[in-house]
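[1] have a look at this fold, sequence not included:
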């Protein structure tokens, strides 16, 4: 009996001292993907529309000779201009890690518009409120009938503040005008898409060479639509088509590329140059097809299309025209993109409404 008891105690002690079971090596932790990550998203519905913007030479004008109306008066009475921008687009609009201030080409434009709207405005004045918005939902912040209807349909959705303008490298398209009920200023930037890949990826000159690989773009952007269209074209031929990936903010594509979760980023070449600065272990490839216009476009300032806000579009066009005519837009462009090779920079659009 005693011997049996001793053996039981020894067995118990041996069990307690046994090493803990080791995790199996084939159980890798699943990758953590950013919110809004979508593999093989659906393309926006293409359509034609009238993208003609509003002539600042028409309609009522204020004492300063610039356009005026209901929206311009409300902004001046409130004594505040609210602008939606990015905070992750180097050269365009990015937060300075030392000062905490937003700086970039599009911030310069916002400053100039604020100076024309708000009496006594100087850079740094808090009456210009810069609201940072992710790429995929930036246009939902505009005060439009379409956006109001979407909010009513999804009352539990994330609350997004209203802004007066969105200046965030927004390509001018019919689909966005229809979906969000917005209108555009005249173009202030000519864009050219590019491709950012990891060093060592061979025999790649453009997206078509990435069959079977993942290409990342911002959700609901023209770049994402182009990759979806390319996927559909390749699906009818031999081999595996590319795999489009969409994320809420284009900057998240860089993290996915660095972690090996995507193989390339497709977006504005000027934005990609900023990403390449953050990760020199990447290669930037120009990409556009001059015959069909793929990868080429123009960016405009997005404004609500409501009737009582159309005067703001005319006002913005007047300010952009002044910047084009006095050379300040070109100087800001040259200064902010000084580190970008000339081959990546397209000529700025002209003032189509000269006095």
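    Done, it's in. Note that the coordinates shown come from a computational prediction; the quantities given were computed from them, not determined experimentally. Numbering: from 1, shown residues only.

[2] make it CA atoms for all contacts and neighbour counts henceforth
    OK.

[3] any idea which helix or strand carries residue 223?
    helix 222-234 (DSSP states H and E).

[4] center of the protein, which residue is that?
    residue 135 (3.6 Å; CA atoms, centre = their mean).

[5] quick one: that one from residue 207, how far?
    Relative to residue 207, residue 135 is positioned 21 Å away (CA to CA, to the nearest Å).

[6] isn't the residue nearest to the centre of the chain right up against residue 252?
    No - if you go by CA atoms under 8 Å, residue 135 and residue 252 don't touch, sitting 10.1 Å apart.

[7] tell me who's in contact with residue 71.
    By CA atoms under 8 Å, 6 or more residues apart in numbering, the residues touching residue 71 are 308, 309, 310, 311, 312.

[8] if we use 6 Å, what do you get?
    The neighbours of residue 71, taking CA atoms under 6 Å, 6 or more residues apart in numbering as the test, are residue 309.

[9] what is the neighbour count of residue 87?
    22 (other CA atoms under 10 Å).

[10] now it. Nearest residue, chain neighbours left out?
    Excluding the flanking residues, the one nearest residue 87 by CA to CA, 6 or more residues apart in numbering is residue 94, at 4.2 Å.

[11] which SSE is the one you found in?
    strand 93-95.

[12] same check on residue 167?
    Assigned by DSSP H and E, residue 167 belongs to strand 165-171.

[13] tell me the angle of that strand relative to helix 222-234?
    30 degrees (axes from the mean of the first three to the mean of the last three CA atoms, to 10 degrees).

[14] what's the following helix or strand after strand 165-171?
    Heading C-terminal from strand 165-171 (DSSP H and E), you reach helix 174-180.

[15] thinking again about what came up before, the strand holding residue 167 - contacts with which helices or strands?
    With contacts taken as 3 or more CA pairs under 6 Å, 6 or more residues apart in numbering; DSSP states H and E, strand 165-171 sits against strand 81-85, strand 296-304.

[16] one more to weigh against that first structure:
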């Protein structure tokens, strides 16, 4: 945290048991658990690597929702990232529902190192996105620990919001015009981009002809899948998994040749396994935002008010705390409001 008092508060929270409600949406997959708990040296090789696990599917292009009227995707696929003007008014129906409940229900990732993961030594949830959720709870409810965390896989982020299972999704979720028809987004809080992750022994050098005929892993419902299938003219195969950390395990097992994921997530995987690295440079530019149910304008404005302070006062310290493996601190993204 930015100062001693904030760090002390965070350390105090880290000592408490935080409840993570694992519902029918997802439990931490066996593949991801293997990657978190065992590491590459302990993973099986030989006959165990001869076939893909049943949960991994090979599929064609998924149907995409049409873009929102008036929304403009950027030249590299990023949304126009314009969000509603911030407000600290707590009288709206969506904010009031959270206040009356006495807790914020947040959909998160539990297996993305640096962003949202369970520290194996303490059992506590940690990461850049986790700290942002605590900041939301502190501002809205007056207590950073008034949070119920729900682990949500990449493909279920939107349905978890639409069904009311969660109030917010804070899970490295890219803002896009197609998604803005299905959920509401806050102003952006991070700028990332797609990149190729491979074993250091690989001959693959990036998103180019060296991917020809290769098996490439990506998480179902991710922008990585969309980007790959949009441009797949190389005879490659996309292998889709529930959670992007499963791709790391599949690479360790030799079942896929490469992973396409956000560079910020890829850097976390490379920090877990020093035998892999990012190659080829960024394929696009993508902004992460806090996602909420479509129409929850009062909550969007309230979250934007929190982010306005967070980006100004806390963001740099959080980057230095968690995201140094990604690269030099670029500073928080610029923000545009409308309405």
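    On my side now, so go ahead. Remember, predicted model here, so these are calculated numbers, not experimental data.

[17] whereabouts in the second structure does whichever helix or strand comes after the helix holding residue 223 of the first structure align?
    Per DSSP H and E, the first helix or strand lying C-terminal to helix 222-234 of the first structure is strand 243-247. Counting by TM-score structural alignment, strand 243-247 of the first structure lines up with residues 237-241 of the second structure.

[18] now the matching stretch on the first structure. Mean distance?
    With mean CA distance after the TM-score superposition for the first structure, stretch 237-241 of the second structure departs from the first structure by a mean of 1.3 Å once superposed.

[19] how far off centre is the lengthiest strand in the second structure?
    If you go by DSSP state E, the second structure has its longest strand at strand 183-192. Taking CA atoms, centre = their mean, to the nearest Å, one finds the center of strand 183-192 of the second structure at 11 Å from the center of the full chain.

[20] likewise for stretch 275-282 of the first structure?
    For stretch 275-282 of the first structure, the distance to the chain centre is 18 Å (CA atoms, centre = their mean).

[21] and that stretch, which stretch of the second structure?
    So stretch 275-282 of the first structure sits over residues 269-276 in the second structure, by TM-score structural alignment.

[22] in that stretch, what counts as buried?
    By 16 or more other CA atoms under 10 Å, the buried positions in stretch 269-276 of the second structure come out as 269, 270, 271, 272, 273, 276.

[23] what comes up buried for stretch 68-85 of the first structure?
    Result for stretch 68-85 of the first structure [16+ other CA under 10 Å]: buried residues 68, 69, 71, 72, 75, 80, 81, 82, 83, 84, 85.

[24] now stretch 179-195 of the first structure
    For stretch 179-195 of the first structure, by 16+ other CA under 10 Å, it's 180-195.

[25] first-to-last residue distance for it?
    End to end - CA to CA - stretch 179-195 of the first structure spans 27 Å.

[26] the residue nearest to residue 87 of the first structure -> the second structure?
    By TM-score structural alignment, residue 94 of the first structure lines up with residue 117.

[27] and that match, how many residues sit next to it?
    21.

[28] tell me the contacts of it?
    Applying CA under 6 Å, 6+ apart, the residues near residue 117 of the second structure are 110, 111, 125, 126.

[29] neighbours of the last one, how many?
    Which is residue 126 of the second structure. 20.

[30] in the first structure, what sits opposite it in the alignment?
    For residue 126 of the second structure, the residue aligned by TM-score structural alignment is residue 103.

[31] can you give me the strands for the stretch 1-150 of the second structure?
    20-21, 57-58, 82-83, 104-108, 111-112, 116-118, 125-126, 147-151 (DSSP state E, counting those that start in this stretch).

[32] what's the mean deviation for the fifth one versus the first structure?
    Spelled out, it's strand 111-112 of the second structure. Looks like 0.8 Å for strand 111-112 of the second structure (mean CA distance after the TM-score superposition for the first structure).

[33] hmm, who's touching that strand?
    Contacts of strand 111-112 of the second structure (CA under 6 Å, 6+ apart): residue 117.

[34] could you rerun that using 10 Å?
    28-29, 32-33, 35-36, 117-119, 125-127, 129, 151, 153, 171-172, 243-246, 264-266, 268-269 (CA atoms under 10 Å, 6 or more residues apart in numbering).

[35] drop anything exposed from these.
    Using 16+ other CA under 10 Å, the buried ones in the contacts of strand 111-112 of the second structure are 28-29, 32, 35-36, 117-119, 125-127, 129, 151, 153, 171-172, 243-246, 264-266, 268-269.

[36] quick one, helices of the stretch 201-339 of the second structure?
    Per DSSP state H, counting those that start in this stretch, the stretch 201-339 of the second structure carries helices over the ranges 223-230, 245-253, 263-272, 297-313, 315-322.

[37] between those helices, which gets nearest to residue 8 of the second structure?
    helix 315-322 (14.1 Å; CA to CA).

[38] got the contact list for that closest one?
    1-3, 113-115, 126-129, 131-132, 189-190, 268, 307, 309-311, 323-332.

[39] first to last residue in the match of stretch 275-282 of the first structure, what's the distance?
    8 Å.

[40] how about stretch 169-179 of the first structure?
    Across stretch 169-179 of the first structure, first to last residue, CA to CA, it's 18 Å.

[41] the residue of the second structure most remote from its centre and residue 157 of the second structure: what is the separation?
    For the second structure, the residue at maximal distance from the C-alpha centroid (CA atoms, centre = their mean) is residue 47, at 32.7 Å. Using CA to CA, one gets 35 Å for the distance from residue 47 of the second structure to residue 157 of the second structure.
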